[in-house]
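[1] Next comes the sequence, and after it the predicted model I'd like to discuss.
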Amino acid sequence: MPVWLAAPDAEWARQILQRGVAALYLVAFVSTLNQFRPLLGERGLLPATELLAAGRQRGPTLFRRWGYSDVRLVAVATLGILISALLVVGLPQSGPPWLPLLLFLGLYGLYLSVVNLGQVFYGFGWEMLLLEAGFTVGLLGSNQVPPPAPVILLIAWLLFRLEFGAGMIKVRGGREWRDLTALDYHHETQPMPNPLSRQAHLKPRWWHRCEVIGNHVAQLGVPFLLFLPQPVASIGAAGIILTQLWLVATGNFAWLNWATIVLAAGLLGDRVLHGIFPWIPADLGTAAVASVPGEIPVYWTVITVAGSAALMVAGVPALRNLFSPRQLMNASFNRWQLGNAYGAFGSVTKQRIEVIIEGTEVGAPGAPPEDDAVWHAYEFKGKPGDVRRRPPLVAPYHLRLDWLMWFLPLSGIRQRWFFALLARLLAADPAVLRLLRRDPFAGRPPRYLRVRTFRYRFASRAECRATGQYWIRTGARIVVEPVAAR
């Protein structure tokens, strides 16, 4: 490998990037193993078999050739978990340079096969981010070769698209980002608050103004530092890490923030890390390469250059998109979901509307329940429901059903998957009930279901002390009248 292609100051970057991204794949495949079948399996809310039969999958998938079955889905998810675990502990990285690449391409192919069948349940920006990150870090090779400088540059380019794209979508989006009021609402109205979200929301307004300004600096200015020489690039990466840690502390955004942290940590040079943590060797990369006899294989140089060039070409549409007045958010420009455009929260909702599903065992068949019927609410694992329950910490795990419940008031209640969910609850389907935190009927089918919406807001400190409630809800409205199983 020519000297100009090597980045010996990035050996710790390789370890952080490959093991960190593999850990996120592990979380993603565990999430798939636990949730795909009740949501998208043979008897799921949106069966993947129907999607394949209609030829409407988003892109390449192994299931197109094999056919979908729940058994095959379990095999794919289990294989993904095993490969991810191997890469997390670093065993393949001790082998030839092609071995980590082969395994990361395996993770990429397996997860792409899942995502392309996932429909709305896998329609989030962090899915394509994980795919692109896995494809890219595989090109870093093993410990037997120095990390390739072009791949480190590609990591910086991916992080730049992720952060700068999010910043641009905000200043082009809702006025609240421009008048600095976005964080007056966001902590309360975000899809899935966590235990500290309420405390963040109750901060004074000047604090929220500072948060927005800090966000704009971190997303619109700091990303340019990533392309400058060390230690400036590390300063930029550290700034991104700090802002992402605040987002981790105040929200549940699956693995989006953690993926950003891993990518940014991968741009901290070995010497910079050694300066911060003296026990970390500053010359790990040079020592690792010197311990391996022989020259760097020519084939690996060819693979590195070809793979890097392909990713650079794939990213050209995303570059144009960054500066387009019609900027797309979380968009892929090819079937392989590489070189994507990213972004989040171009606008912020001003009030939180929660959809609450309730059931009752009262009522005669064919007759609506009486006005005094007792209704019991189904509780979800992550989304707000019980006003006395503190929002939980969930991320980096992704509760896909809970997230879509947040979108319901925004996209309209009459979604196919939602009415399929109601039908499964009426039948007390065990697989669907396992996706919930609490079934008020302990596995028995209710006689009727209804759906109400409420406006939720965080309780003030005084209200919380007086009532024990974390949420105050008002404005009850029935959006689905009582329905019974057919």
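    Cool, the structure landed.

[2] okay, CA-based contacts and neighbour counts for the rest of this
    Will do.

[3] where's residue 442, which helix or strand?
    Per DSSP states H and E, residue 442 falls between elements, in no helix or strand.

[4] List the contacts of it.
    Contacts for residue 442 were tallied using CA atoms under 8 Å, 6 or more residues apart in numbering; there are none.

[5] Kindly provide the distance from it to residue 432.
    From residue 442 across to residue 432, the span is 13 Å (CA to CA, to the nearest Å).

[6] Ok, residue 440 next?
    Taking CA to CA, one finds residue 440 at 14 Å from residue 432.

[7] Residue 17 looks like it's in a helix, true?
    Yes: with DSSP: H, G, I helix; E, B strand; the rest coil as the criterion, residue 17 is part of a helix.

[8] Hmm, it is touching residue 136, no?
    No: if you go by CA atoms under 8 Å, residue 17 and residue 136 don't touch, sitting 9.7 Å apart.

[9] okay, these two: which has more neighbours?
    Between residue 17 and residue 136, counted using other CA atoms under 10 Å, the more crowded position is residue 17 (28 against 25).

[10] Which of residue 440 and residue 432 has more residues huddled nearby?
    Per other CA under 10 Å, whichever of residue 440 and residue 432 has more neighbours is residue 432, with 19 against 16.

[11] Distance-wise, check the nearest residue to residue 83 once chain neighbours are set aside relative to residue 436.
    Excluding its sequence neighbours, the residue lying closest to residue 83 (CA to CA, 6 or more residues apart in numbering) is residue 103, at 6.7 Å. As for residue 103, its distance to residue 436 is 34 Å (criterion: CA to CA).

[12] and the comparison structure, right after this:
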Amino acid sequence: MEWLSWFDARDYEFARQVLQRGTAALYFLAFLSTLNQFPALLGERGLLPVPDFLGVVRRMGRPTLFRWRYSDRLLRAVCIFGLAVSALLVLGLPQTGPPWLPMIAFLALWFLYMSIVNVGQTFYGFGWEVLLLEAGFTVAFLGSDQTPPPATILVLVVWLVFRLEFGAGMIKMRGGREWRDLTAMFYHHETQPMPGPLSRQAHLLPRPLHKVEVLGNHFAQLVVPFFLFAPQPVAGIAAGIIILTQLWLVGSGNFAWLNWAAIILAFAAVSDPVAHAVFPFIPLEWHSGATTPVWWLVVVLAVTLLLLVFSYRPLLNLFSREQLMNASFNRWRLVNAYGAFGTVTKQRIEVVVEGTSDEDPDSPDEAWLEYGFKGKPGDVRRMPRQWAPYHLRLDWMMWFLPLRTVHEEWLYRFLDKLLTADPPTLRLLGHDPFDGGRPRWVRVQTYLYRFANRAEFRTTGERWVRVPLYEAIPPMSLDSRRRLPWQ
């Protein structure tokens, strides 16, 4: 039908493949992370048990499958189902059927993961959670191999990338002075939540290059996003710049699936001819005979109108002096506000948890042993690992403690779990110095960490230099622990 030429984006089949399969892969990782960590963090016997939180969810009207009942068994069933559906979408099997089939599959992932996020409390309070929800809902309407990609949905995905990038850029310009005087990268590689294997080398680059990094960031986030809406090949080039800058962030840190989501979603602005020009093995013609059924046109246009209506407040937020970061404006977590690192911390303070088997914690001969985490810095000789796009939620929350307060309810419950050598909690750690045994006492210390320079590393073999600061939580035992308000 000729009159549908404006709606059918026939030159964007490669973009659809990347968007659908890539988003499904991120959902797979999200459900895997939840399956491995949720019961210990938020389960029936977790640090912040969901059953205790359900009353709050009901009062706030948050949509969730667990609204009236939660169990670890149900949570695991949801994750396994999500993993199976995600895997099928990565393989492209639902996409071979009618357009409603991948739509239902993605909407199922969206609702199930939203059910988890809405009861996940502080452990699911990250911006990339709602980013994944919005991405999953939007790409659900990209259709299947039996229909051409709908242009309106591709534009909505580009609008999502614009909010993600431009929102982050505006947060920085309105935030700390270090972004305006180009000194942010003097600190960021060292103080970011979870450094990666290349973070130290990035930190040790000459300071003029760090200023170039900041300038490049401003260009990529404040200028380039506008060109995503330009005709091809300009839009494809703009997407390529965003992809390259995001790959630099992937290589220099661990930000869960945030950077990978930006990379995947940016392909919405890459046409088949542009993709073919860069990678000649990508075909130019996929299925030119495919047509769009009228019923599918009606569904897609209805969803397009819905998301455009939801876009009003996020659009105002982008240009507001009181810009919100990582905020949702509706209960369905659609068309959100994004942004990250409006300010950069100048010093890295690490919370270190220790235990001892000595009877007297104040004895001068006491032997305190340090618990090791999988991702967060601890052992000064250990090279940071690359975990992203997998998300280590406990490690991330440990980074936030010095910025807020170490006296978080969940941290005290975490210490209680260590005192009882709770197996699910210990599995969240990278190293248990008591090999599954119970310590008599635990305490929380703080240290100032910085990357060792090259001369220090050659001399000591240590990648971090740390200086003790203060005792944040004094020794606690099962018998003598302080009485806490929630106990």
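    On my side now, so go ahead. Computed from a predicted model, the values in this text were never measured in an experiment.

[13] TM-score them against each other, please.
    Overlay of the two chains. TM-score (TM-score structural alignment, normalised by the length of structure 1): 0.97; 476 aligned residues with a CA RMSD of 1.0 Å.

[14] Mind checking which of residue 103 and residue 436 of structure 1 has more residues around it?
    Taking neighbours as other CA under 10 Å, residue 103 of structure 1 and residue 436 compare with residue 103 leading, 21 against 16.

[15] helix, strand or coil for that one?
    helix.

[16] what's the residue mapped onto it from structure 2 in contact with, if anything?
    In structure 2, the residue matched to residue 103 of structure 1 (TM-score structural alignment) is residue 105. Applying CA under 8 Å, 6+ apart to residue 105 of structure 2 gives the contacts 85, 89, 94, 140.

[17] do you know how far residue 105 of structure 2 is from residue 97 of structure 2?
    Going from residue 105 of structure 2 to residue 97 of structure 2 by CA to CA gives 12 Å.

[18] how many neighbours does whatever residue of structure 2 lines up with residue 470 of structure 1 have?
    In structure 2, residue 470 of structure 1 lines up with residue 463, judged by TM-score structural alignment. Residues near residue 463 of structure 2, counting by other CA under 10 Å, number 21.

[19] before we move on, what about residue 343 of structure 1?
    With other CA under 10 Å as criterion, residue 343 of structure 1 counts 23.

[20] what does the one 4 residues further on give?
    Taking other CA under 10 Å as the criterion, the count of residues near residue 347 of structure 1 is 17.

[21] Now do the contacts for it.
    Counting by CA under 8 Å, 6+ apart, residue 347 of structure 1 has contacts 170, 173, 174, 175, 176, 177.

[22] Report the buried members of the contacts of residue 105 of structure 2.
    85, 89, 94, 140 (16 or more other CA atoms under 10 Å).

[23] What range does stretch 159-169 of structure 1 cover in structure 2?
    Taking TM-score structural alignment, stretch 159-169 of structure 1 hits residues 161-171 over in structure 2.

[24] chain center to that stretch, what's the gap?
    15 Å (CA atoms, centre = their mean, to the nearest Å).

[25] ok, now stretch 249-268 of structure 2?
    Per CA atoms, centre = their mean, the centroid offset for stretch 249-268 of structure 2 relative to its chain is 9 Å.

[26] Same check on stretch 387-394 of structure 2?
    The answer for stretch 387-394 of structure 2 is 8 Å, by CA atoms, centre = their mean.

[27] quick check: that stretch aligns to which part of structure 1?
    Using TM-score structural alignment, stretch 387-394 of structure 2 pairs with 394-401 in structure 1.

[28] end-to-end on the matching stretch?
    Start-to-end span of stretch 394-401 of structure 1 (CA to CA) is 13 Å.

[29] about what we covered before: tell me which residues touch the match of residue 470 of structure 1, please.
    Residue 463 of structure 2 makes contact with 200, 380, 381, 382, 383, 451, 452, 457, according to CA under 8 Å, 6+ apart.

[30] now with 6 Å?
    Taking CA atoms under 6 Å, 6 or more residues apart in numbering, we find residue 463 of structure 2 in contact with 380, 381, 451, 452, 457.

[31] Quickly note the distance from the residue lying closest to the last one once chain neighbours are set aside to residue 437 of structure 2.
    By the measure of CA to CA, 6+ apart, the closest residue to residue 457 of structure 2 outside its immediate chain neighbours is residue 463, 6.0 Å from it. When distance is defined by CA to CA, residue 463 of structure 2 is 30 Å away from residue 437 of structure 2.

[32] give me the number of residues near residue 365 of structure 2?
    9.

[33] what's the counterpart of it in structure 1?
    Counting by TM-score structural alignment, the partner of residue 365 of structure 2 is residue 372.

[34] which one in structure 2 is aligned with residue 322 of structure 1?
    Match for residue 322 of structure 1 (TM-score structural alignment): residue 318.

[35] ok now do that match, which residues does it touch?
    Residue 318 of structure 2 touches residue 167, counting by CA under 6 Å, 6+ apart.

[36] And residue 121 of structure 1, by the same measure?
    Residue 121 of structure 1 neighbours (CA under 6 Å, 6+ apart): residue 400.

[37] still on that earlier bit, mean shift between the match of stretch 159-169 of structure 1 and structure 1?
    By mean CA distance after the TM-score superposition for structure 1, the fitted stretch 161-171 of structure 2 averages 0.1 Å away from its aligned residues in structure 1.

[38] Just the helices from the stretch 1-150 of structure 2, written as ranges.
    Along the stretch 1-150 of structure 2, counting by DSSP state H, counting those that start in this stretch, helices occupy 13-42, 50-60, 72-91, 100-117, 127-139.

[39] of those helices, which approaches residue 333 of structure 2 most closely?
    helix 127-139 (6.1 Å; CA to CA).

[40] continuing past the closest one, what's the next helix or strand?
    Helix 127-139 of structure 2 is succeeded, C-terminally, by helix 151-174 (DSSP H and E).

[41] Which parts of that next one count as buried, going by neighbours?
    151-173.

[42] can you tell me how far the residue mapped onto residue 347 of structure 1 from structure 2 sits from residue 30 of structure 2?
    In structure 2, the residue matched to residue 347 of structure 1 (TM-score structural alignment) is residue 343. Applying CA to CA, the value for residue 343 of structure 2 to residue 30 of structure 2 is 27 Å.
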